[in-house]
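**Student:** Structure for this input, please:
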Amino acid sequence: MLIGPMTPTIFKPINWEYYGIYKRYQKVTLEDMTVLDVNKEAFDVIKEYAEHVVHKLDVGLGLIIKGPVGTGKTTAAVAIMKEAIQNKRSPYFISMISLLDKLMSLRDQEERYEFEQRIKNCSLLVLDDLGGEYIGKDKDESFMLKRIMSIIAERNQRSKSTIITTNLKIKELKERYDERVIDRLGSTNQIITLSGPSLRREEWREL
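**Tutor:** Presented below is the predicted three-dimensional model:
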């Protein structure tokens, strides 16, 4: 029996931008992150989530990673996303500023629908810097605030995993957003607090 030449397997490079991961974060891994002693326990929880990311997503569990600017919240969230991608899941990362800009700029109804369906149905949604967006002076009448809460609430109801990074304390989140939605997140999202000085200061010293 003659066997013809084998067709080589071609591995396509991952299109990180499709998942919302841009150049700054495309090479990050949990193993390469600088972890301060004060945050070791918190990072143990983050690593455990990443190691069991398939199960976490299957049962709709997420994280709220809070703490001061520059403590590694976004990097940790992206590193978890990359684990999900390696396990054939399709997460999506978007900053709150970009989310509001996208919702405001999409005039075509079909494009808006497709975008909202993606952020409502993707296996893992990372909302970066919750609280850093402008929602207007009157939060009770803010269209954008209502859209944000609708997205988070709907994902919670569908048992879709969401990772939130924020500089705000839980009390501040409840004051700024719908307290009922934040409380619901508390039942499915483990709260992790990172602390210490900004790691970005080291980057500035090296310039």
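**Student:** From here on, just use CA atoms for contacts and neighbour counts.
**Tutor:** Fine.
**Student:** Report back the residue of the protein that's furthest from centre.
**Tutor:** Among the C-alpha atoms of the chain, the one most distant from their mean position (C-alpha atoms, centre = their mean) is that of residue 1, at 53.3 Å.
**Student:** in which helix or strand would I find the most centrally placed residue in the chain?
**Tutor:** Ranked by distance to the mean C-alpha position of the chain (C-alpha atoms, centre = their mean), the top residue is residue 126 at 1.6 Å. Secondary structure here is read from DSSP states H and E; on that basis residue 126 sits in strand 124-128.
**Student:** roughly how far is that strand from the heart of the chain?
**Tutor:** Centroid displacement of strand 124-128 relative to its chain, using C-alpha atoms, centre = their mean, to the nearest Å, is 2 Å.
**Student:** now swap in stretch 186-196 and tell me
**Tutor:** 13 Å.
**Student:** what do you get for stretch 168-186?
**Tutor:** Taking C-alpha atoms, centre = their mean, one finds stretch 168-186 lying 17 Å from the centre of the chain it belongs to.
**Student:** Span of it from start to end?
**Tutor:** Stretch 168-186 stretches 15 Å from its first residue to its last (C-alpha to C-alpha, to the nearest Å).
**Student:** Now for the residue nearest to the centre of the chain: which residues touch it?
**Tutor:** Contacts for residue 126 (C-alpha atoms under 8 Å, 6 or more residues apart in numbering) come out as 77, 91, 92, 93, 94, 95, 162, 163, 164, 165.
**Student:** From these, which land in helices?
**Tutor:** Residues from these lying in helices, with DSSP state H as the criterion: residue 77.
**Student:** what's the most distant pair in the contacts of residue 126?
**Tutor:** Maximum pairwise distance in the contacts of residue 126, criterion C-alpha to C-alpha, is 15.2 Å, between 91 and 165.
**Student:** coming back round to it: who wins on neighbours among the contacts of residue 126?
**Tutor:** For those, neighbours were counted by other C-alpha atoms under 10 Å; the highest total belongs to residue 162, with 28 neighbours.
**Student:** ok, that one to residue 189 distance?
**Tutor:** 8 Å.
**Student:** Please provide the structure for the following sequence as well, for comparison with the first:
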Amino acid sequence: MEEIANIIQQKVMIHTAGLDLQCKICSNCGTPIEHVITFNGVPRKVATNCKCRAEAYKKKLADEANQERLRKIEKLKVCSLMDEGFRKCTFENWEHTKESEWLYNIGLKYCENWKQAKEKNQGMLLHGVPGTGKSYLSFCIANYLIDQFVPVIATSSINIINKIYEGYGRNGELGELEIINLIQEASLLILDDLGAEHSGRSGKEKQIIYSILDARIRAKKPMIITTNLNVQQLKEKLTGSDGVARSFDRIVEACQPLEVIGTSRRIKKAADNQRCFKQLIS
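**Tutor:** Have a look, this model is predicted:
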């Protein structure tokens, strides 16, 4: 009888406890800040995040992620061409002409579909004569994505090579490895004016370029490359002493070649300046 009485008393206590477990409600959003769980048959109240606290925590994590991306972007500027002039290259500042409209549309579509491009490691090889807007387009893409907190580095092969050579006197080969690793941190690499580098130092430049391209492709991180050479000229420029075009093969593996044609903006500007000067001195 005593055992039965104890069981009945426990059931009454549990039932009574359950009646007292009314969860508190957030005065701000009106959702519970507590909920009831059952442990060993006994209901208990435990704290939980209400809707507004959960959203605030989610926002905090997003802000921290964005700050980390911004720190990466600042770090990437060490090896970049991202100066004041670079920041002026935006789609908002685009000079719309019949010749340039198709290029504008390609760049904007690439940015709008960036997540898909990143997932599939889709890049571009923009080639054509100087002054047709290849660099400007690539920098517009870079600035658009940077404003979306995407880590981007925009640099040139010459700049990378010079930075590495500068480091030899201080850190030796370790400096080279650090620079290449830093470049690989970017979600998108803009490699401007490829092929303008000279071919000295027993092919060292070609080795550096190949290391960068190979690392990017292995990491499945996209690149946008610009060059003033045509496709065949670029292939010949990047071919090693053994006759194998390793770097070029890496480029076409991940970058869609697009020939940028049109009137050179630099030549047009030079002609405008010449007319202004003649008017000045006449």
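**Student:** now the helices for the second structure?
**Tutor:** For the second structure, the helices identified by DSSP H occupy 2-20, 51-76, 84-87, 101-112, 114-119, 134-146, 157-171, 173-184, 204-218, 231-238, 246-254, 265-281, in order along the chain.
**Student:** The fourth one vs the first structure, mean deviation?
**Tutor:** The one in question is helix 101-112 of the second structure. Between helix 101-112 of the second structure and the corresponding residues of the first structure, superposition yields a mean separation of 2.2 Å, by mean C-alpha distance after the TM-score superposition for the first structure.
**Student:** What angle do helix 134-146 and that helix make with each other?
**Tutor:** Interaxial angle of helix 101-112 of the second structure relative to helix 134-146 (axes from the mean of the first three to the mean of the last three C-alpha atoms, to 10 degrees): 30 degrees.
**Student:** helices or strands up against helix 101-112 of the second structure?
**Tutor:** Contacting helix 101-112 of the second structure under the criterion 3 or more C-alpha pairs under 8 Å, 6 or more residues apart in numbering; DSSP states H and E are the following elements: helix 134-146.
**Student:** hmm, who's touching the helix it packs on?
**Tutor:** Defining contact as C-alpha under 8 Å, 6+ apart, one finds that helix 134-146 of the second structure is touched by 73, 86-87, 89-91, 103-104, 107-108, 110-111, 126-128, 151-154, 188, 190, 192-193, 224, 226, 260.
**Student:** circling back to that earlier point, wait, which of the helices of the second structure is closest to residue 197 of the second structure?
**Tutor:** With C-alpha to C-alpha, the closest approach to residue 197 of the second structure among the helices of the second structure belongs to helix 157-171: 5.4 Å.
**Student:** and the closest one, how far out from the chain's middle?
**Tutor:** Using C-alpha atoms, centre = their mean, the distance from the centre of helix 157-171 of the second structure to the centre of the chain it belongs to is 23 Å.
**Student:** Give the buried residues for it.
**Tutor:** Buried positions in helix 157-171 of the second structure, judged by neighbour count with 16 or more other C-alpha atoms under 10 Å: 157, 158, 159, 160, 161, 163, 164, 167.
**Student:** that older thread, just the buried residues of the contacts of helix 134-146 of the second structure.
**Tutor:** Among the contacts of helix 134-146 of the second structure, those that count as buried by neighbour count (16+ other C-alpha under 10 Å) are 73, 86, 89-91, 103-104, 107-108, 110-111, 126-128, 151-154, 188, 190, 192-193, 224, 226, 260.
**Student:** Among the contacts of residue 126 of the first structure, which one lies nearest to residue 119 of the first structure?
**Tutor:** When the contacts of residue 126 of the first structure are ranked by distance to residue 119 of the first structure (C-alpha to C-alpha), residue 92 comes first, at 7.2 Å.
**Student:** mind checking what the closest one lines up with in the second structure?
**Tutor:** Using TM-score structural alignment as the criterion, residue 92 of the first structure maps onto residue 153 of the second structure.
**Student:** Report how many residues lie close to residue 36 of the second structure.
**Tutor:** Counted with other C-alpha under 10 Å, the neighbours of residue 36 of the second structure add up to 16.
**Student:** cool, residue 179 of the first structure as well?
**Tutor:** Other residues within reach of residue 179 of the first structure, judged by other C-alpha under 10 Å, total 15.
**Student:** same deal with the one 5 residues further on?
**Tutor:** Counted with other C-alpha under 10 Å, the burial measure for residue 184 of the first structure works out to 14 neighbours.
**Student:** Which residues are in contact with it?
**Tutor:** In this structure, residue 184 of the first structure makes contact with residue 156, judged by C-alpha under 8 Å, 6+ apart.
**Student:** Against residue 99 of the first structure, how distant is it?
**Tutor:** From residue 184 of the first structure over to residue 99 of the first structure the distance is 22 Å, taken as C-alpha to C-alpha.
**Student:** quick one: contacts for residue 43 of the second structure?
**Tutor:** 14, 17, 18, 21, 36, 37.
**Student:** Please report how far it lies from residue 213 of the second structure.
**Tutor:** Separation of residue 43 of the second structure from residue 213 of the second structure (C-alpha to C-alpha) stands at 60 Å.
**Student:** same deal with residue 152 of the second structure?
**Tutor:** 15 Å.
**Student:** Residue 139 of the second structure now?
**Tutor:** Note on residue 139 of the second structure: its distance to residue 213 of the second structure, by C-alpha to C-alpha, is 19 Å.
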